[in-house]
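>>> Turn this into a structure:
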Amino acid sequence: MKEKNLELERLVFFSDAVVAIAITILVFNLKLIGDEGKHITFTDLWQTWPKVLAFFLSFFIIALFWKLHHQFFFYIRTIDEMLLWNNICWLLFLVLLPFSTTLIATHFTDSAAMVAYCANVLLINVFQNNIWDYAAKRPELLTPGIDERLTKFYRRVCNVAMINSVISLAIAFFFPVVGFIILVVRLPALMFSERLFKAMK
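As a prediction, the model looks like this:
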């Protein structure tokens, strides 16, 4: 059991470090367009709005993913090989998000860029869902006596997030900006649902 707990701690610390790096890299995309030597104008600042929007959305998406991951592993007490690999795949697509953020920052209204971004978010959602879905079906991996309502709530949160990503991905093929807006809407919706669940406990 001690060895398993050590494995769990190493997994959580490694995940936190990777998430911290990914969320930091996002800021490198915030650059002004034009000559560095000239004085900047408000027009120059305004031209960066797609990059700023992409940065803020990706920042809060990664933060939300990390928050859920943190909550999951508060209740997950031990890991096995399958859970480990689901977490590794989750990190794989999480660290890819700064690249897809660069795509929409420079090609905000292009379908290909937005589809790539939405697909990236969807894959992160899929593996985050797999982490909790896999653990929730195996009581030996969770804290003894965990409230069944809690396990169901987190499964629903993951399902709603995946549905949101699928819808945004489908719409992004035809209306890239609308697909982006749908992803934005998920943030307050998920936070509101969590507050509502806590208020009902």
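
>>> contacts and neighbour counts: CA atoms only from here.
OK.

>>> helix or strand for residue 105, which one?
helix 97-106 (DSSP states H and E).

>>> So for that helix, what gets flagged as buried?
97-105 (16 or more other Cα atoms under 10 Å).

>>> Tabulate those residues (CSV), appending distance to residue 61.
As requested, the buried residues of helix 97-106 are exported to CSV (distance: Cα to Cα, whole Å):
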residue, distance to residue 61
97, 10
98, 11
99, 14
100, 13
101, 11
102, 15
103, 16
104, 15
105, 15
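
>>> still on that earlier bit, contacts for the helix holding residue 105, please.
By Cα atoms under 8 Å, 6 or more residues apart in numbering, the residues outside helix 97-106 that reach it are 22-23, 25-26, 29, 50-55, 58, 110, 113-114, 116-117, 120-121.

>>> Check the offset of that helix from the chain's centre.
Distance of helix 97-106 from its chain centroid, counting by Cα atoms, centre = their mean, to the nearest Å, is 14 Å.

>>> Before we compare anything, build this one as well:
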Amino acid sequence: MLSPDSIERSRDLDRLLTFVDAAVAIAITLLVLPLVDLAGEIESDDSVWQVVRDHAGQFGAFVLSFVVIARMWRAQHEIVRGAVEDRSDIFWSLIAWTLTIVFLPFPTALLAATGSQVATKIFYIGSLLVSSILLALLAAAVRRQRPPGAPHRPSVIPAAVDAVVDAIALLLSVFVPVLSYFPLLLLVLGGQAAALVRRLWPALER
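Okay, here's the model as predicted:
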């Protein structure tokens, strides 16, 4: 049994994290495939810049989802730094979180053509919401392995704040269609909101 004060990971956990990283890498790579297919349709006498302008939505969807997945992976990476054992709560939280990331290329592909549809917004922003909730659950699971004051004990607050922001963004996007996906920019304020929560309710970090 590993000491809760240790940051040495079990072999099973290392293998799980390697699998998760590989799945995220594949998902983030799949985002570019529609653009690769688009490049294959360009004729020699076509204007590349005109094609880019005509398919700006696809390029925008690619950049948005690339940033989103990278941000989510970074948050997951920070959380699991303190994990030492592959317990069932950590395992299933990570696997379920990975599912939300692997699924994201599907709503990303829908954005350019059907981005205004409610179903697309639910698929896309809803995936981010579920992903943030799972990161909060993962952080809570890792915290149970790390006693107060131990190094790399993650906070649940950042992921929980992101989940709240995602829920607000989803409601705004669905019920105020003119806002489109711009409510997701609220995630930029997530760090400041998390810091405010820490100041107002310091007991949450114990």
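
>>> What does the TM-score come to for these two?
Once superposed, chain against chain, the TM-score is 0.81 (TM-score structural alignment, normalised by the length of structure 1); 190 aligned residues with a Cα RMSD of 3.0 Å.

>>> that older thread, pull up the aligned stretch in structure 2 for the helix holding residue 105 of structure 1.
With TM-score structural alignment applied, helix 97-106 of structure 1 matches the range 104-113 in structure 2.

>>> Quick check: residue 156 of structure 2 touching residue 139?
Yes: Residue 156 of structure 2 is in contact with residue 139 according to Cα atoms under 8 Å; the separation is 5.3 Å.

>>> Neighbour count: those two, which is higher?
More crowded of residue 156 of structure 2 and residue 139, by other Cα atoms under 10 Å: residue 139, with 28 against 22.

>>> To which residue of structure 1 is the more buried one aligned?
Match for residue 139 of structure 2 (TM-score structural alignment): residue 132.

>>> any idea which element that match lies in?
Secondary structure assigned from DSSP H and E places residue 132 of structure 1 in helix 111-136.

>>> Please state the offset of that helix from the chain centre?
Its chain's C-alpha centre and that of helix 111-136 of structure 1 lie 8 Å apart, by Cα atoms, centre = their mean.

>>> what's the helix or strand following that helix packed up against?
Counting by DSSP H and E, the next helix or strand C-terminal to helix 111-136 of structure 1 is helix 148-172. Other helices and strands packing on helix 148-172 of structure 1, by 3 or more Cα pairs under 8 Å, 6 or more residues apart in numbering; DSSP states H and E, are helix 111-136, helix 176-200.

>>> buried set for helix 148-172 of structure 1?
Within helix 148-172 of structure 1, the residues scored as buried using 16+ other Cα under 10 Å are 151, 154-155, 157-158, 160-162, 164-166, 168-169, 171-172.

>>> Likewise for stretch 55-66 of structure 1?
Neighbour counts over stretch 55-66 of structure 1 (16+ other Cα under 10 Å) mark 55, 57-59, 61-62, 65-66 as buried.

>>> Where does that stretch end up in structure 2?
Using TM-score structural alignment, stretch 55-66 of structure 1 lines up with residues 62-73 of structure 2.

>>> The matching stretch vs structure 1, average distance?
When structure 1 is superposed, stretch 62-73 of structure 2 averages 0.9 Å from its matched positions, counting by mean Cα distance after the TM-score superposition for structure 1.

>>> Name the surrounding residues that touch that stretch.
By Cα under 8 Å, 6+ apart, stretch 62-73 of structure 2 touches 24, 28, 31-32, 101, 104-105, 108.

>>> do stretch 191-200 of structure 1 as well
Residues outside stretch 191-200 of structure 1 that contact it (Cα under 8 Å, 6+ apart) are residue 153.

>>> roughly how far is that stretch from the heart of the chain?
Taking mean C-alpha positions (Cα atoms, centre = their mean), stretch 191-200 of structure 1 and its chain are 19 Å apart.

>>> Ok, stretch 32-43 of structure 2 next?
Distance, stretch centre to chain centre, for stretch 32-43 of structure 2: 26 Å (Cα atoms, centre = their mean).

>>> again, but for stretch 68-81 of structure 2
For stretch 68-81 of structure 2, the distance to the chain centre is 7 Å (Cα atoms, centre = their mean).

>>> Okay, and the residue nearest the centre of structure 2 sits in which element?
Per Cα atoms, centre = their mean, the C-alpha nearest to the average position across structure 2 is that of residue 72, at 3.1 Å. Residue 72 of structure 2 is part of helix 56-80 when elements are defined by DSSP H and E.

>>> So residue 34 of structure 1: helix, strand or coil?
coil (DSSP: H, G, I helix; E, B strand; the rest coil).

>>> What of the one 10 residues further on?
For residue 44 of structure 1, the assignment made with three-state DSSP gives helix.

>>> What residue in structure 2 is paired with it?
Match for residue 44 of structure 1 (TM-score structural alignment): residue 51.
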